[in-house]
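A.B. asks: Provided below for reference: sequence and predicted model.
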Amino acid sequence: MQIYRVGGAVRDRLLGRDVSEVDWVVVGASAEEMLAQGFRPVGSDFPVFLHPESGEEYALARTERKSGTGYGGFVFHASPEVTLEQDLIRRDLTINAIAEDDQGHLIDPYGGQRDLQARLLRHVSPAFAEDPLRVLRVARFLARYAPLGFSIAPETLALMRQLAESGELSALTAERCWKEISRALMEPRPDLFIQALRDCGALHALLPEVDALFGVPQTATHHPEVDTGVHTLMALRQCAHHEQPLGVRWACLLHDVGKGLTPEAEWPHHIAHEHRGVRLVKSINQRYRVPREFAELALLTTELHTHCHRALELKATTLLELLQRFDTFRRPQRFSEFVAACEMDARGRLGLEERPYPQSAYLLQAAAQAREVAVQPLLEQGLQGAELGQAIERERLERLKRFRERHRQQPD
């Protein structure tokens, strides 16, 4: 039995990055031997075991053969006869196909170290094109490692394009897609994840609503970058720069999809694009079974982001309606994330990345003012049920009117 450290742990150590988790491959052993040594089996598709003490994953060396469509369309074979080289060749990228023994010696049969130095994301073998999930994985790796100078090798991009054109992406489950998309959006360059998918044709298959934004013009007065797709990428870039959470990034990715439905005769104006976008966002959320909190924020942001941009002009009644739409008094975090998404939208514009966005502080202060309405004095007046609710709403509206008036009287 020989045990090797493999994959991301080796890759990131060679790049000088922190290693968060370690995967191991075991050569020359059977499942029975692993069990006899106290390893706990996990996974039904192929033999993976948890170390009895560290809990780290140890997988028996295996080969795989394409047997169907999609991510799960493979037959795996694990036995003591499978070599380390046979196990490594089934991996996606050369930089993920480097192994390290217990003496620190590297086993690198497919040029992973060379590609680390060249800063290239390159496939290990033509079998790359058998797994459609790898399209998303490579795009995600680009989003992670582009700040280090990495790019996708042209021949790998060609295989990604081949996969996108084959229709196999449709065989991926909603859960697998969302896992890759959500992880990629949290990388340092989520915009490059979307760009890479577009470059190989996968964005049209996975998120046609977003793909349709490229080439759609907007008024240069508000959007010096003009192209709606480019603006979406710029908003994502701002999300990463300002370290926004996943919900904000998902909302920014989808907030303008309604502009893809604007008739060309109306370009570069997009009247009512917010309402047109709601239907599309609902469809996308359902397609990938997006967790409810992210789905709701994306829907509300799509519908109401122009309200945020016009916050300083809104009447007190409209301000209160906006706060109520977000259930702000019970879920203040969701409203804060909405405001953050709108600020990223405003900053995701060419040359306007550092422009002040006073709407953010204004809306958060307005919400704080409305939240300060005390319920106890109203209860002491004997108010209950609908009467109590109406009284609370009146108090909140009065506070917002006073807040709005004070703000208007402040010098610029």
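C.D. replies: Thanks, I have the structure now.
A.B. asks: alpha carbons only for contacts and neighbour counts from here, please
C.D. replies: Fine.
A.B. asks: Wasn't G229 part of a helix?
C.D. replies: Yes. Counting by DSSP: H, G, I helix; E, B strand; the rest coil, G229 falls inside a helix.
A.B. asks: also this one, for the comparison:
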Amino acid sequence: MQIYKVGGAVRDRLLGKPVTDIDWVVVGATTEEMLAKGFRPVGADFPVFLHPKSGEEYALARTERKSGRGYGGFTFHASPEVTLEEDLIRRDLTINAMAEDDEQNLTDPYHGQRDLEDRVLRHVSPAFAEDPLRVLRVARFAARYAELGFKVAPETLELMRQLSESGELEALTAERSWKEISRALMEEQPQVFIQVLRDCGALKVLMPEVDALFGVPQPEAHHPEIDSGIHTLSVLEQSALHKQPLTVRWACLLHDLGKGLTPEEEWPRHIAHEHKGLKLIKAVNERFKAPKDCQELALLVGQYHTHGHRALELKASTLLELLQSFDVYRRPQRFEEFIVACEMDARGRKGLEQRSYPQADYLRGAADVARGVAVQPLLEKGFKGPELGEALKRERLKALKAYKESASS
């Protein structure tokens, strides 16, 4: 029995990055031997075990063969005869197909170390094209390591293109897709993930609503970058630069989908794109079964982001309606995420990345004013039920009018 550290732990050590998760491969062992040593089996698909003390995953060396569609369409074979090289060749990228023994002696049959040095994301073997999930994984690695100068090898991008055209991507489950998408959006440069998906034709399969934004112009006075797709990438980039959470990044990606529906004869204006985009945002949310908080914020940002930009001009009554829509009294965090998503949208424009956004503090102040209206005096006046709700609304409106006047003076 020989045990090797494999995959990301080896890759990240060689890159000088912190190693978090460690995966191990066991060569020359049987399931019975692993159990006898106290390892606990995990799952039924293939022989993976948890270490009795560390809890880390140890997998028997195995080969795999394509047997059906999609990510799960594989037959696995694990036996003591499977070599380390045979196990490594089934992996996605050369930089993930290296192994180390306990003395850090490197096994690198597919030249992963060379590709690390050359900053290349390259597939290990033609079997790469058998697993559609790898399209998303490679795009995610491109986003993670873009800051180090990594690029997808042209021949790997071509295989990704073939996969995108094969219909295999449609076989991915919503859960598997969302796991990759959500992880990619939280990388250092999530816009690279979207760009790579577009470069290989996967974006128009997975998110045609986002793909449709590219080539659609916007008024240059507001959008020096002009192209709606480029703007979306820039907004996503800003959300990462400002360390925003997944909810905000997802909303930033989907906020302008309505612009893809504007007839060409109306370009570059996009009248009512906020309302038109809601059905598209809903469709993308449902396609990937995004978490509820991501779904809700994406829809609210899509509908109200131009309200955010025009916050200083809004009538007090419109401002109150905006605050009510977000339920700022019980869900203050959601309104804060809306504000920062609007700010990312304002900054995601060529040459305007450092612009100030006074609307943010104005909206925060308005929310504080509305929340500051006390209910108790109204109860003491005898208001209850629907009448109490109306009286509270009147008091909040009065407070917001005063706030608006003081802010403009």
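C.D. replies: Perfect, thanks for sending it. Here the structure is a predicted model, which is why all the values come from computation and not from measurement.
A.B. asks: residues in contact with D227 of structure 1?
C.D. replies: 213-218 (C-alpha atoms under 8 Å, 6 or more residues apart in numbering).
A.B. asks: which stretches of the stretch 101-250 of structure 1 form helices?
C.D. replies: Per DSSP state H, counting those that start in this stretch, the stretch 101-250 of structure 1 carries helices over the ranges 112-118, 133-145, 154-166, 174-185, 190-199, 202-206, 208-211, 228-241, 246-254.
A.B. asks: how about these, which one is nearest P268 of structure 1?
C.D. replies: Each of the helices of the stretch 101-250 of structure 1 was checked against P268 of structure 1 via C-alpha to C-alpha, and the shortest separation belongs to helix 228-241, namely 9.9 Å.
A.B. asks: OK, contacts around the aligned partner of E155 of structure 2 in structure 1?
C.D. replies: For E155 of structure 2, the aligned position in structure 1 is E155, judged by TM-score structural alignment. Applying C-alpha under 8 Å, 6+ apart, one finds that E155 of structure 1 lies in contact with R122.
A.B. asks: same question, the one 4 residues further on
C.D. replies: By C-alpha under 8 Å, 6+ apart, the contact set of L159 of structure 1 is 128-129.
A.B. asks: Which of the helices of the stretch 101-250 of structure 1 sits closest to L322 of structure 1?
C.D. replies: Taking C-alpha to C-alpha as the criterion, L322 of structure 1 comes closest to helix 246-254 out of these, the separation being 17.1 Å.
A.B. asks: Give me the angle between the next helix or strand after the closest one and helix 174-185.
C.D. replies: Toward the C-terminal end, the helix or strand that comes next after helix 246-254 of structure 1 (DSSP states H and E) is helix 273-287. With axes from the mean of the first three to the mean of the last three C-alpha atoms, to 10 degrees as the criterion, the two stretches helix 273-287 of structure 1 and helix 174-185 enclose an angle of 120 degrees.
A.B. asks: Same list, the contacts of D227 of structure 1, but as TSV with distance to N96 of structure 1 and neighbour count please.
C.D. replies: Compiled in TSV, the contacts of D227 of structure 1 are given as follows (distance: C-alpha to C-alpha, whole Å; neighbours: other C-alpha atoms under 10 Å):
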residue	distance to N96 of structure 1	neighbour count
L213	34	21
F214	33	16
G215	36	13
V216	38	18
P217	40	21
Q218	42	19
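A.B. asks: Return the mean post-superposition distance for the longest helix along structure 2 against structure 1.
C.D. replies: The helix spanning the most residues in structure 2, taking DSSP state H as the definition, is helix 385-408. The superposed helix 385-408 of structure 2 is, by mean C-alpha distance after the TM-score superposition for structure 1, a mean 1.2 Å from where its aligned residues fall in structure 1.
A.B. asks: what's that helix packed up against?
C.D. replies: Counting contacts by 3 or more C-alpha pairs under 8 Å, 6 or more residues apart in numbering; DSSP states H and E, the secondary-structure elements packed against helix 385-408 of structure 2 are helix 316-326, helix 358-371, helix 376-380.
A.B. asks: now those helices in a markdown table, with distance to K5 of structure 2 and mean neighbour count?
C.D. replies: Listed next are these as a markdown table, based on distance: least, C-alpha to C-alpha, whole Å; neighbours: other C-alpha atoms under 10 Å:
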| stretch | distance to K5 of structure 2 | mean neighbour count |
| --- | --- | --- |
| helix 316-326 | 49 | 18 |
| helix 358-371 | 48 | 18 |
| helix 376-380 | 64 | 12 |
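A.B. asks: Tell me which of those sits nearest to E188 of structure 2.
C.D. replies: Ranking these by distance to E188 of structure 2, with C-alpha to C-alpha as the measure, places helix 358-371 first at 24.2 Å.
A.B. asks: Show me what that closest one packs onto, helices and strands only.
C.D. replies: Contacting helix 358-371 of structure 2 under the criterion 3+ C-alpha pairs under 8 Å, 6+ apart are the following elements: helix 292-309, helix 316-326, helix 332-347, helix 385-408.
A.B. asks: who touches it?
C.D. replies: Under the contact criterion C-alpha under 8 Å, 6+ apart, helix 358-371 of structure 2 has outside partners 308-312, 319-320, 323, 328-329, 336, 339-340, 343, 396-397, 399-400, 403.
A.B. asks: and the angle from it to helix 385-408?
C.D. replies: Interaxial angle of helix 358-371 of structure 2 relative to helix 385-408 (the same axes, to 10 degrees): 140 degrees.
A.B. asks: I'd like the helices of the stretch 101-250 of structure 1 as CSV, with distance to Q384 of structure 1 appended.
C.D. replies: Listed next are the helices of the stretch 101-250 of structure 1 as CSV, based on distance: least, C-alpha to C-alpha, whole Å:
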stretch, distance to Q384 of structure 1
helix 112-118, 68
helix 133-145, 54
helix 154-166, 60
helix 174-185, 44
helix 190-199, 49
helix 202-206, 51
helix 208-211, 47
helix 228-241, 44
helix 246-254, 36
